[in-house]
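> Predicted structure and sequence below. I'll ask about it afterward.
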Amino acid sequence: MATENKSKPNSHPNKVNKKRKHYLPYNRPVKKGAHPLCPGVQGFFITCDGGREHQASHEAIDVIDSFFEEVVEEGIESKVEKLKPSVNPLNKITKFSYSDSSSSDDEDNDENKDAGDEGRRDGDELQKKNADEPVIAVNIDSRDETVSQNEDDASFEKKTQEIEEKPEDHLNQEAKAAVPRVKKQCVRTGTDESGNGSSLKLEKKSVDQLIEAELAELSDKGKRRFSKLDPACNGVVFIQMRKRDGDPSPKDIVQHMMTSLASTRKHISRFLLRVLPIEISCYASDEEIRRAIKPLVDKYFPEETQTPLKFAVLYEARANTGIDRAKIIGAVAKSVPPPHKVDLGSPNLSIVVQIVKTVCLIGVAERYKELAKYNVRQLTSVTT
């Protein structure tokens, strides 16, 4: 029995236990995501299935980029249509109000003829009066007067002849003025904007060089238009948008995405659920939210307006239990000026407030309930 109670010797005495305890390095922070979510960014707040954040982030960048290009193309086409000149052939004669019909031209000719006849009659009467009155050429002054009278008569006859010939010339001038002049295009000479006269050198790059430059820009993470940030929360993805001059806002891109998906019912993603536009991000506190939301309110809810809007506040919080929900909603609702009213049933615009840990993300959504709460999966699902 004693031999049975003895512990069995180790069959492999030289074998070393592979399980070792790993301790955190002393005085070093815990490793987090490469690009954590922080205040001061704008982009897209996306929900996905838990554990699929990596795949959803890559898919979201491709989907958002495609819809971004569509919005830009539509904006360019609308600008081109506005800049198109009206069709006006060069040989077309435009008629003005005073020369709308031929009758008006005839009336002008009759008036000019009447004026010429009256001028002739006045000239004949003056000549008769001068012939009846005796002319006494005693002084040099009286001679000058007679000469001046004769000169006046001659000039008057010339004027009457000009009046008779004027209608035809006048009509020719109107016809010439009616034909629009061909505008010459401004050709830029070889001078720069400073006017120094130096010739401009146009760099001609090949296709390979353009592709290399574009690849270099894409490889630089700081120059990418869309990049992912780590919110450090399960089931959540944030895509940052570096907005440049002339780019559409995140609201415009998401609005175009949802309306097109609702009309086409085309399946575009595998992991994405809701896509919300975010235009402002700050720390999750009452004071910071009131200060940061002012430009957004001025943009979408102006004080001086004849058509007040109805709005609603959509609040959600993740990984943060220390913040009061009522305070955040009250701070956002009170920042909107009084002409606009709160309507939770049928709002025109919805203010989206998403809190992820210590960061507050704010955006504006239009037709939120009509478009299935901006849920891509529900919009593209085929209902039978």
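Right, received. Where do you want to start? Computed from a predicted structure; not experimentally measured.

> switch to C-alpha atoms for all contacts and neighbour counts from now on
Fine.

> what are the ranges of the strands in the protein?
43-48, 226-229, 236-241, 272-278, 280-283, 310-318, 341-342, 349-356, 359-366 (DSSP state E).

> Take this one as well and set it beside the first:
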Amino acid sequence: MSKADSSNYKSKKKYFLKKGANRRTLDVNLKGFLCSCNSREKDCIKESYNLLNEYADKLYPAVLNPSDNETDEQDISESLSKEISGLKGTGPSSERRFQVIESGAKNFLFIRTSLENPAELAEAIIKDIHDSGSQKTRFLLRLIPVEITCRATPDEIGKAFLKISEKHFKDSPQTFCVIFNHRNNNVVSRDEIIKLIADKVNETRSDHKVNLKGAKLSIIVEVIKGFAFLSVVPDYLKYKKYNLLSVCSQEVSSDK
């Protein structure tokens, strides 16, 4: 192969790799889990898949695809070899239940899910760890459910929140708080977003109350680069902001 042909081949190879990778990057209207770790991203991916699959199998046995058990090891192996570049679907018309995607921040992974209610699964995991007092992970530190993703602008965050707010705040008065974090983004204002979200909660019902220390519902807004990850999480403060290591500590277990 000549140098010119070799150069042309390498350029095409890079193009196709980039094109394929785009299918596994962040987008709007995704559901999933933000997973934090401490540098050991490959180990975090493996633990996240194992934990999510274990509890999803228990919580949603009817939606388990027949091929899931056969391909879990392959999925984990592929994800480790590709680090956090994601996995392809297992069939032409279905998605994997869990698919790792780069979040845009170091030590933060986003695992996309095809499940309808990621907050329900995360709550089941955190409650079981709390009640049993058993440590389930070493490298996966925090598991934050994500009900919807959107572009990181106040207008888009407000619109995305409205899509998930009614099921949490319409039927009865709640105590709530807004938890805002940002990484690799200094454009979105914390105060602006908190006021925006609080105003929309009160537009749903006027009898909701803010409680910064013991809110029943926590509205999570995580901004990473150009995307925002939103969810409404029950007992988020009670369960140590869904820190999997802290919630199974002796101190927490003794509160039962």
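Sure, I can see it. Everything quoted here is computed from the prediction, not taken from an experiment.

> Need the TM-score from the superposition.
In this superposition the chains share a TM-score of 0.75, using TM-score structural alignment, normalised by the length of the second structure; 217 aligned residues with a C-alpha RMSD of 3.2 Å.

> Same list (the strands of the first structure) but as a markdown table, adding distance to T264 of the first structure and mean neighbour count.
Output for those, formatted as a markdown table (distance: least, C-alpha to C-alpha, whole Å; neighbours: other C-alpha atoms under 10 Å):
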| stretch | distance to T264 of the first structure | mean neighbour count |
| --- | --- | --- |
| strand 43-48 | 21 | 23 |
| strand 226-229 | 25 | 20 |
| strand 236-241 | 25 | 24 |
| strand 272-278 | 17 | 23 |
| strand 280-283 | 31 | 21 |
| strand 310-318 | 27 | 18 |
| strand 341-342 | 32 | 16 |
| strand 349-356 | 24 | 21 |
| strand 359-366 | 19 | 24 |
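
> and P167 of the first structure, which of those is closest to it?
Nearest to P167 of the first structure, of all the strands of the first structure, is strand 359-366, at 65.4 Å by C-alpha to C-alpha.

> The closest one vs strand 349-356, what angle?
Counting by axes from the mean of the first three to the mean of the last three C-alpha atoms, to 10 degrees, strand 359-366 of the first structure lies at 160 degrees to strand 349-356.

> What is the corresponding segment of the second structure for strand 359-366 of the first structure?
Residues 227-234 of the second structure are matched to strand 359-366 of the first structure when aligned by TM-score structural alignment.

> what's the average distance of the matching stretch to the first structure?
Aligned to the first structure and superposed, stretch 227-234 of the second structure gives a mean residue distance of 0.7 Å (mean C-alpha distance after the TM-score superposition for the first structure).

> what's that stretch in contact with?
Residues from elsewhere that reach stretch 227-234 of the second structure (C-alpha atoms under 8 Å, 6 or more residues apart in numbering): 26, 28, 119, 123, 145-152, 157, 160-161, 164-165, 168, 216-223.

> how about 6 Å then?
With C-alpha atoms under 6 Å, 6 or more residues apart in numbering as the test, stretch 227-234 of the second structure has contacts from 146-152, 216-222.

> before we move on, the earlier item: export the strands of the first structure to TSV and tack on distance to K159 of the first structure?
Listed next are those as TSV, based on distance: least, C-alpha to C-alpha, whole Å:
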stretch	distance to K159 of the first structure
strand 43-48	79
strand 226-229	79
strand 236-241	77
strand 272-278	79
strand 280-283	79
strand 310-318	75
strand 341-342	77
strand 349-356	75
strand 359-366	75
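
> Out of the ones you listed, which gets nearest to L126 of the first structure?
strand 310-318 (85.4 Å).

> mean deviation of the closest one from the second structure?
Following the fit onto the second structure, the mean deviation recorded for strand 310-318 of the first structure is 0.4 Å by mean C-alpha distance after the TM-score superposition for the first structure.

> Show the contacting residues for K243 of the first structure.
No contacts exist for K243 of the first structure under C-alpha under 6 Å, 6+ apart.

> Q42 of the first structure versus that one, what's the distance?
Per C-alpha to C-alpha, to the nearest Å, K243 of the first structure is found 8 Å from Q42 of the first structure.

> what does A60 of the first structure give?
Taking C-alpha to C-alpha, one finds A60 of the first structure at 15 Å from Q42 of the first structure.

> Can you show me the helices along the stretch 151-256 of the second structure?
Taking DSSP state H, counting those that start in this stretch as the criterion, the stretch 151-256 of the second structure carries its helices at 154-169, 190-204, 250-253.

> can you tell me which residues contact the counterpart of G235 of the first structure in the second structure?
With TM-score structural alignment as the criterion, the equivalent of G235 of the first structure in the second structure is N107. For N107 of the second structure, the contact set (C-alpha under 6 Å, 6+ apart) comprises S36, C37, N38, S39.

> which of those residues lies closest to K3 of the second structure?
Of all the contacts of N107 of the second structure, S39 has the smallest distance to K3 of the second structure: 39.5 Å, by C-alpha to C-alpha.
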